[in-house]
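Chemist: Just the structure for this:
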Amino acid sequence: MGQVLDRIEQFADELRAEGAEGDKLMRLSDTSAKRLRDSGVMRMLQPKEYGGHEAHPREFAETAMGIGAIDGAAGWVSGIVGVHPWELAFFDRKAQDEVWGADPDMWMASPYAPMGVAVPTEGGYVLNGRWSFSSGTDHCGWIMIGAAVGDADGNRVMPPKILHVLLPRSDYDIDQDSWNVVGLRGTGSKDLIVKDTFIPQHRTLQADKVFDGSAPKEFGRTQTLYNFPFSCIFPLGITSSLIGIAEGALACHLNAQRERVTVSGTAIKEDPYVLFAIGEAAAEIAASRAAVLETVDRFWDMTEKGQDVTFELRAIGRRTQTAAAWRAVRAVDEIFARSGGGALQLSTPMQRFWRDAHAGLSHAIHVPGSIYHSSALTQLGGEPQGVHRSMI
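Modeler: This next block holds a predicted model:
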């Protein structure tokens, strides 16, 4: 799958320049979206029978990193939109045909958070709600979003029952004024609005079956890729693109510092303190990459052998992934603080990498509290409950 990233890197300079345009548009430019579409990045985790590659998750992660290092928003959209084909592979065959039958390059936006309520009706559900942070949504023809099952009055049933549901572009609105932010502006992560929309049963999937790994088994997907743990593959594109952003910031910093001389007349190459900081930051970013990829490789090998990736291992994996994100962004802060006042100019990519890195860290998948709690408690022989099992 290296050829996917190769196709992107052929146009690296153009994609960087288009990143500045996307920052103003607050979505990917049409040209950038076409470059991603033509590269095949969104088909990396897609089933082969629908024109996909069924790539190893490591290759998907490395591709998201590579794109993120060129342009943060493009990497972010690739990492998020690119994981949705993995889950569509478990939906009813009719739903897969509806999305991919006419166009194997069809994109689906999210989010999975159950921000709306689906009320059962004959043949399916009636859905209402508003969803925030739908990355890349302007370029998607479908959405895959979370919904809580409700009663006849529209109140969520207890205990909660969560669905993942599919809607075509004709069944929802995008609030074009809902995305005006400081970082990852080019992702166009806007709000979606759904009003009294009917969703047929075949376009729904029980979320808990995705989380516990029973969905691919029920569908009959035997490939290692589709039996890979959700809690590893779902955050993978997000964190990988963030690490890529950090790598892009480092490359940008190094390029700017090679011939730089401070106001005191000291060349950066002769400043031992700055050189130490650059070296330390580079090591931290490299460690972040290595940690994420090691988890992917280990979980893949276990899945391929039919071994159970236990809750404890998944919790530790999420801890590793979350820590990698924080480590990479802290490293970006260290080099940005030593980039000089020129890095503050909006005409330079350095400031955008810095803004995008911090925006990416705010994603729910990077919140460390419950993840660190769960991994520690499990290793101490405890049994995390409730929110402490979420996204693990």
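Chemist: hey, let's count contacts and neighbours off CA atoms from now on
Modeler: OK.
Chemist: isn't R43 right next to P85, touching?
Modeler: Yes - between R43 and P85 there is a contact at 7.1 Å, judged by C-alpha atoms under 8 Å.
Chemist: Proceed likewise with the subsequent sequence, for comparison:
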Amino acid sequence: MDNTIADQRELASTLLDRARVVASGLRERAPEAEERRRVHAESFRAMKQADLFRAYTPARFGGYELHPRYFWRIAAEIAKGCPSSSWVYSVMSCHTFVAALFPEQAQEEVFGADPNAGISGILPDRTSATRTDGGYVLKNSVWPFGSGCHNANWFLLGAQLDGMPPGHDKAFFLVPPEDIEIKDDWYVTGLRATGSNSVSLKQDEYFVPGHRMLKAETALAHKYGTARPLLYRAPFAPLLVISLSAGTTMGAATGALEFYEDLLRTRSARPMVYTDDILKIQLSSTHHILAEATAKLEAARLMTDHAMDLCYEAATDNTRILSTEQRARIRLYGVHAMHQAREVVNILFQDSGGSSLHERSQMQRFHRDINAMSMHEAMHDEIIKEVYGRLRLNQTTTHWLL
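Modeler: Modelled structure (predicted):
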């Protein structure tokens, strides 16, 4: 497909319309999905049928190579219906981006038969891999937080390469689902419907062909030339982490804001408890809360767009390589925006009244899910603040996801 700005906008408009239709069904099925502790099968099927998973798939396999500022908006529309489904969509799309950096043979295996292939995985290294003839022997371990594992066509598993020095020893391995065992251990308070179970290999020592391995340093090289399509020349870690979190958090915050305003309007004719004539919609505190939430959310959206634009601009200019500090700053923008969205939900939840505690309430789901997302280590605001501060003051850091 063409990648002009006009073409990307037209495509994004079509995908956003599809996402809104899908989200309405996700909203209805969200309670059942939480009971099952995984994305509802019908919801996952609807996202695939709408071709939403093609967003980060290479164009040569029928994908869209979508601008990341449009990608997060699709995830946001999904999140307004079901944050867990949006999280799985975002996680799998990020892994699609990673898979697009693998050797051509691996890409053919993953995307050749299905451009909408869903990829679950855990990128942090949990075990070791040893080089052998034709590939690697991956030692078995337990990889936790395998979001979307029940719907995956492939798995990405992180490991350390034996015999390699630090900084050169991290790698990602593609494994088909028939060789994966899913643990029944996802019993949580937030993001319940993501099916983020732990996974392990069915063999103690598992052979992975060489073309299904990608070194982390290759993905993080930040110097790709023109051989890769434009999207895949973007700085790996900033684009990946912001794509993971932005859409789901912005969508949850937007959904919470819409819920709060609807709640005010539906209760506008009913006095508050313990009063005869005070309406919540008339309280100055209500007006301040609504205005503060609106401003925080808009600031978060603008910062997210700015971060995504910086990623894409870096991809378009092959003569400029972002410094480690610049990449950390983009990460900082993304994480800060995410926590601003979390603050929006927390402010609104606190003022929504006891009815929002009911499990049938969308507000409590937004509240639980966005706070669960904020606990992901890649979204830890104090860590990325320290990393950026150190780099800005010309100090070193061992943080490698930059």
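Chemist: what's the TM-score for these two chains?
Modeler: The TM-score (TM-score structural alignment, normalised by the length of structure 1) is 0.93; 381 aligned residues with a C-alpha RMSD of 1.7 Å.
Chemist: about what we covered before: out of R43 and P85 of structure 1, which sits in the more crowded spot?
Modeler: R43 (28 against 25; other C-alpha atoms under 10 Å).
Chemist: and the aligned partner of S374 of structure 1 in structure 2, how many neighbours?
Modeler: Here S374 of structure 1 is matched to V387 in structure 2, going by TM-score structural alignment. Number of residues near V387 of structure 2 (other C-alpha under 10 Å) recorded here: 22.
Chemist: how about the nearest residue to V387 of structure 2, chain neighbours excluded?
Modeler: Residue nearest to V387 of structure 2 in three dimensions, not counting chain neighbours: T397, with 6.4 Å by C-alpha to C-alpha, 6 or more residues apart in numbering.
Chemist: Now check structure 1 for the residue matching that neighbour.
Modeler: Using TM-score structural alignment, the partner of T397 of structure 2 in structure 1 is Q385.
Chemist: now do R27 of structure 2
Modeler: With TM-score structural alignment as the matching criterion, the partner of R27 of structure 2 in structure 1 is R16.
Chemist: distance of R9 of structure 2 from L15 of structure 2?
Modeler: The spacing between R9 of structure 2 and L15 of structure 2, counted by C-alpha to C-alpha, to the nearest Å, is 10 Å.
Chemist: More neighbours: the two, which one.
Modeler: Per other C-alpha under 10 Å, whichever of R9 of structure 2 and L15 has more neighbours is L15, with 20 against 15.
Chemist: Now check structure 1 for the residue matching the more buried one.
Modeler: Using TM-score structural alignment, the partner of L15 of structure 2 in structure 1 is V4.
Chemist: Distance of its match relative to A61 of structure 1?
Modeler: In this view, V4 of structure 1 and A61 of structure 1 are 12 Å apart by C-alpha to C-alpha.
Chemist: likewise A148 of structure 1?
Modeler: Separation of A148 of structure 1 from A61 of structure 1 (C-alpha to C-alpha): 30 Å.
Chemist: dump the residue contacts of the aligned partner of S196 of structure 2 in structure 1.
Modeler: S196 of structure 2 maps onto S189 in structure 1, with residues paired by TM-score structural alignment. Residues counted as contacts of S189 of structure 1 (C-alpha atoms under 8 Å, 6 or more residues apart in numbering) are 27, 132-137, 179.
Chemist: Now, those that are in strands?
Modeler: The strands, defined by DSSP state E, take in 132-134 from those.
Chemist: so which of the residues you listed is the most crowded?
Modeler: Highest neighbour count within those, by other C-alpha under 10 Å: S134, with 27 neighbours.
Chemist: Give me the aligned partner of it over in structure 2.
Modeler: In structure 2, the residue matched to S134 of structure 1 (TM-score structural alignment) is G146.
Chemist: Leaving out sequence neighbours, find the closest residue to its match.
Modeler: S196 (4.5 Å).
Chemist: Helix or strand: which one has the most centrally placed residue in structure 1?
Modeler: Central residue of structure 1 (C-alpha atoms, centre = their mean): I238, 2.7 Å from the mean position. Using DSSP states H and E, I238 of structure 1 sits in helix 230-257.
Chemist: what does R221 of structure 1 give?
Modeler: Assigned by DSSP H and E, R221 of structure 1 belongs to no helix or strand.
Chemist: how many other residues sit next to it?
Modeler: Neighbour count for R221 of structure 1, taken as other C-alpha under 10 Å: 15.
Chemist: Since that was my last question, I'll sign off now.
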